[in-house]
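**Q** no letters, just coordinates:
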């Protein structure tokens, strides 16, 4: 805005200038409060289902939409120690007394019981060399009569890395250390040095690529099964590839089912990563191969090119209003708080029906959530006419209105979720690992990472121990 040296005589022009300055000032104050929140506020986002973290007193923003809110009492449970697994090997150490005579009368003491307390002992990893010995045999008679003697020997045992020193257990350890626990190969290289083993990161990187090629048929089979599921979740995040430094690469995620085994559900728990050097809409189109079921994603327009029926994510919509609430002056409440409270009610319906059947879940949504959504839509339409579009609240309102047909689609099917947190939780291990190993050097390395991440996350989602599962497959 241009600097004003003199005030105009026209009252209307003066009011217009003052209005512009006030709008500018409000915008800058909002950005300042958001910067403070990001710098000094809590780094994690509270899940909307945690009712104890919300203020139950609704703001009187729209009196015609005012709702009574029930008070929820929260009582902290005392922490209890979980019992150690029964299948762990146990070593019994008895601490007995030496003198078993009574101090009073000198009689012999008898055992009336015992107290048992368990302590957990950690045994560091052991590394050992397996020598594969193959004796050679020949015929002494043939040695005397023939110039060429046939040598008989047992075949070389099958190995994931032929002519290499790596066993299935070693490969599984390296893979899970990097892709499950985010331990870069250069750190694993230093760990092996502690045992006097010179195992370079380049060698391990080559092993990862070769193991990924072994898992590719399993990945393709999981891909086929994934596309048969009625509901999919999708998300994407950036990944740095050194050989692709002129363009931004992405790791796409497509998953189904839940984060943990659900024996009664017919939907498979699968999580597949797909590396692409682009964020174009052709990426999900190519991966989904004409999939026409439900696809729950965020508001990215690239998914519009697929043939799937898109479902919106209320967690993303809530995040917009949370930013608007953080941008408010400290101690004040406003429209953003009302929106957060209304979204909280939608999540309460989901929490109450968490263990119900899909039919009962859908019926509860029709009876309770539909009315809440109607109220929310009325509030959004009215607020869109009064809020400043470039403000955080304006962005939240207009984003929610644009996504509204997708946001209410979860009412159509009891298998659908209210948000896309299934995908966000599945992609989180990759995001955390990326902070440690920072980048992939080549495209083949990024593609191999996608396959290995897929196997690990799918194993975890089905209640398997990734190390044991990968070792079983490699063997």
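**A** Yep, that arrived. Computed from a predicted model, the values in this text were never measured in an experiment. Numbers count the residues shown, from 1 in each chain.

**Q** use CA for all of it now, contacts and neighbours both
**A** Fine.

**Q** and residue 410, which of the three is it?
**A** The three-state assignment at residue 410 reads helix, by DSSP: H, G, I helix; E, B strand; the rest coil.

**Q** name the element the residue most central in space within the chain belongs to?
**A** For the chain, residue 425 is the residue whose C-alpha lies nearest the centre (CA atoms, centre = their mean; 2.0 Å). Assigned by DSSP states H and E, residue 425 belongs to helix 421-437.

**Q** pull out the buried positions in that helix.
**A** Neighbour-count burial for helix 421-437 flags 421, 422, 423, 424, 426, 427, 429, 430, 431, 433, 434, 437 (criterion: 16 or more other CA atoms under 10 Å).

**Q** residues in contact with it?
**A** Contacts with helix 421-437, where a contact means CA atoms under 8 Å, 6 or more residues apart in numbering, come from 178-185, 233-235, 237, 239, 253-255, 258-259, 271, 315, 453, 457.

**Q** ok, second structure coming up, stack it against the first:
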């Protein structure tokens, strides 16, 4: 092909042209690394009947629970809590690579290592959250099969607590509890003083020093449910009229946030532009006389019960207008729940809360999830570390971000 078709002379290279680019997948490989410790004896002392022996070390003591590396344990966590792949499917996946790792083994890896090395970071994140003035919360059902004194069908809960929109580093924490009692929120948020954005659940009212703010997205949702089928554009429907007010508020929020450069300017713009809309909405609300027991009646009751919270967000530009951030943060758990369905034990549920926290913290702070989990398992934070030392391992730390970025680049080479 490199000869002239006319005279058969060798062709001379004169340039090149880009044709295409292909993405090549390189399957994972498993390695088994064996560590040996060499022992030494003093021959001279041995002649005199003395036994002087020194045993060498491998230089990197293995402190993880289970005969697996930090990267292997982190991969199991990443697959379940980031990719929603249950242990039973991971077990089959490991067999494809030639390793027989049971789901029970993987569960023990996650439970023991997360409690030993992630829990100190979890508690540190919680302390940092309680220092903030703006927090958000949500909760969703969870089934745990073997809770002491409870039936397998009993409904447990996974709570989500996170920082608000105050401009600080994002903090996201999950908490498992057997019930939905408001005391769980009181216990977790003990010491918090500030604005708390959540849905309409009255259990949050028990948090003593929290000032409730109402979620306008939830209010809109109740009105949407009250619109008769096929009547979404019928402006004669009371529910549709209410939705128009709230949609106007959402558009104003979007515009104001795009133009505001400070929280003070945001507050000022809200007071100027949104207060008239809210007053019009409340006037409309007072005129509603829905049929008792109807969906519209349920919506009006829901809104009236939260009337005192509707304008709380106007007090500070850092307050959130809706609880959408919390719902977005708890969604990875609800997606995972559809795949793995339930937790077997309370220890497994608690481990899930801790690992989900680390996963979502990594996402929220823009670092690679797998490498951050591996990083923590290698650094092995513990209860004896001070908050200053734990801060050096947090995903918002610039040194941590630089290290994880380097790891990602090296893994892609």
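**A** Perfect, I can see it now. Please read these numbers as outputs of a predicted model, since none were measured by experiment.

**Q** now the TM-score, please.
**A** The TM-score (TM-score structural alignment, normalised by the length of the second structure) is 0.83; 369 aligned residues with a CA RMSD of 2.4 Å.

**Q** in the second structure, what stretch matches the helix holding residue 425 of the first structure?
**A** Aligned by TM-score structural alignment, helix 421-437 of the first structure falls on residues 324-340 of the second structure.

**Q** next one: stretch 338-345 of the first structure
**A** The aligned range for stretch 338-345 of the first structure is 241-248, by TM-score structural alignment.

**Q** buried stuff in that stretch?
**A** 241, 242, 243, 245, 246.

**Q** buried ones among the contacts of helix 421-437 of the first structure?
**A** Applying 16+ other CA under 10 Å to the contacts of helix 421-437 of the first structure flags 178-180, 182-185, 233-235, 239, 253-255, 258-259, 271, 315, 453, 457 as buried.

**Q** which residue in the second structure aligns with residue 230 of the first structure?
**A** Taking TM-score structural alignment, residue 230 of the first structure has residue 133 as its aligned residue in the second structure.

**Q** give me the neighbour count for its match.
**A** 18 (other CA atoms under 10 Å).

**Q** ok, and the closest non-adjacent residue to it?
**A** Sequence neighbours aside, residue 194 is the residue nearest to residue 133 of the second structure in space, at 4.3 Å (criterion: CA to CA, 6 or more residues apart in numbering).

**Q** what's the counterpart of that neighbour in the first structure?
**A** Match for residue 194 of the second structure (TM-score structural alignment): residue 293.

**Q** repeat for residue 42 of the second structure
**A** Checking TM-score structural alignment: residue 42 of the second structure goes with residue 139.

**Q** so that match is in contact with residue 149, correct?
**A** Yes: in terms of CA atoms under 8 Å, residue 139 of the first structure counts as a neighbour of residue 149; the distance is 7.4 Å.

**Q** neighbour-wise, which of the two wins?
**A** More neighbours surround residue 149 than the other of residue 139 of the first structure and residue 149, with 14 against 11 (other CA under 10 Å).

**Q** picking up where we left off before, tell me the contacts of the match of residue 42 of the second structure?
**A** 149, 150.

**Q** from residue 145 of the first structure, how far off is it?
**A** 10 Å (CA to CA, to the nearest Å).

**Q** again with residue 192 of the first structure
**A** Noted for residue 192 of the first structure: a distance of 52 Å to residue 145 of the first structure, by CA to CA.
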